[in-house]
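Student: When you get a sec, could you give me coordinates for this:
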Amino acid sequence: MSSRYRNGSHSAGRVVAIVADIMAFILGLWILMYLLDANQGNSFVQFIHDCARWLAGWSHDLFTFDEQWARVVAGYGLAAVVYLFVGHAIANRVRS
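Tutor: Predicted coordinates for the structure are as follows:
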């Protein structure tokens, strides 16, 4: 295979990894904002919360801990780890 095609797949793999990193960053940022009791009335905080809620829709309230902070960390944290793991696995597969 020519190097032209390898560079294209390398770039595609890099894009997949970057998208996965951004998704995990948004989820991690929301966890941090929640734990630090960020102002829910702030438009930036609300935007991050909306994005994180959409990204973690499948894992939101998956766990039933008594403490709300534990549910947030577990639910959104699980989504972040899954996006990182799956995204980087796909990126590595595309690169090879």
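Student: For the rest of this, base every contact and every neighbour count on C-alpha atoms.
Tutor: Will do.
Student: For this structure, just list every one of the strands.
Tutor: Counting by DSSP state E, the chain has no strands at all.
Student: And the residue nearest the centre of the chain, how close does it get to D66?
Tutor: Nearest to the geometric centre of the chain sits A24, at 2.3 Å (CA atoms, centre = their mean). Plainly put, A24 is 25 Å away from D66 if you go by CA to CA, to the nearest Å.
Student: How about R93?
Tutor: For R93, the distance to D66 - CA to CA - is 40 Å.
Student: want to put them side by side, so please do this one too:
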Amino acid sequence: MPEMAYRSGYRSSTSRAVMAITTALVVMIVLGIVFVLLNANQANMIVDFVLDVGRWLTRPFANLFQMDTVDQAVLVNWGIAAVVYLFIGSALARLARG
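Tutor: Predicted structure coming up:
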């Protein structure tokens, strides 16, 4: 029986780790969206870092939908990326939970 409890704890901690990573990725993307929409100073080191990470994470979704403005394109394409990451991360966490 103790081994069963160990496996359950391991699965639970793996699931939590997957969700923590997923949350961090989604937060970076959403923060990037907010920075773009609010015209944050891209010369700022934090803003520049968040936007770089956001661009890298959303690269597969770049120009998924063509919009009239950059703000609209970032909102839609990066928003879709955030939802996809959240969906995949949640599914992986559920699988890890067993």
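Student: who's more crowded, R93 and D66 of the first structure?
Tutor: Neighbour totals were compared for R93 of the first structure and D66, and R93 leads with 12 against 8 (other CA atoms under 10 Å).
Student: now for the more buried one: what does it line up with in the second structure?
Tutor: In the second structure, the residue matched to R93 of the first structure (TM-score structural alignment) is L95.
Student: Identify the residues contacting that match.
Tutor: S15 (CA atoms under 8 Å, 6 or more residues apart in numbering).
Student: so what corresponds to the residue nearest to the centre of the first structure in the second structure?
Tutor: With TM-score structural alignment defining the correspondence, A24 of the first structure maps onto V26 in the second structure.
Student: Nearest residue to its match in space, ignoring adjacent ones along the chain?
Tutor: Among residues not flanking V26 of the second structure along the chain, A82 sits closest, at 5.2 Å (CA to CA, 6 or more residues apart in numbering).
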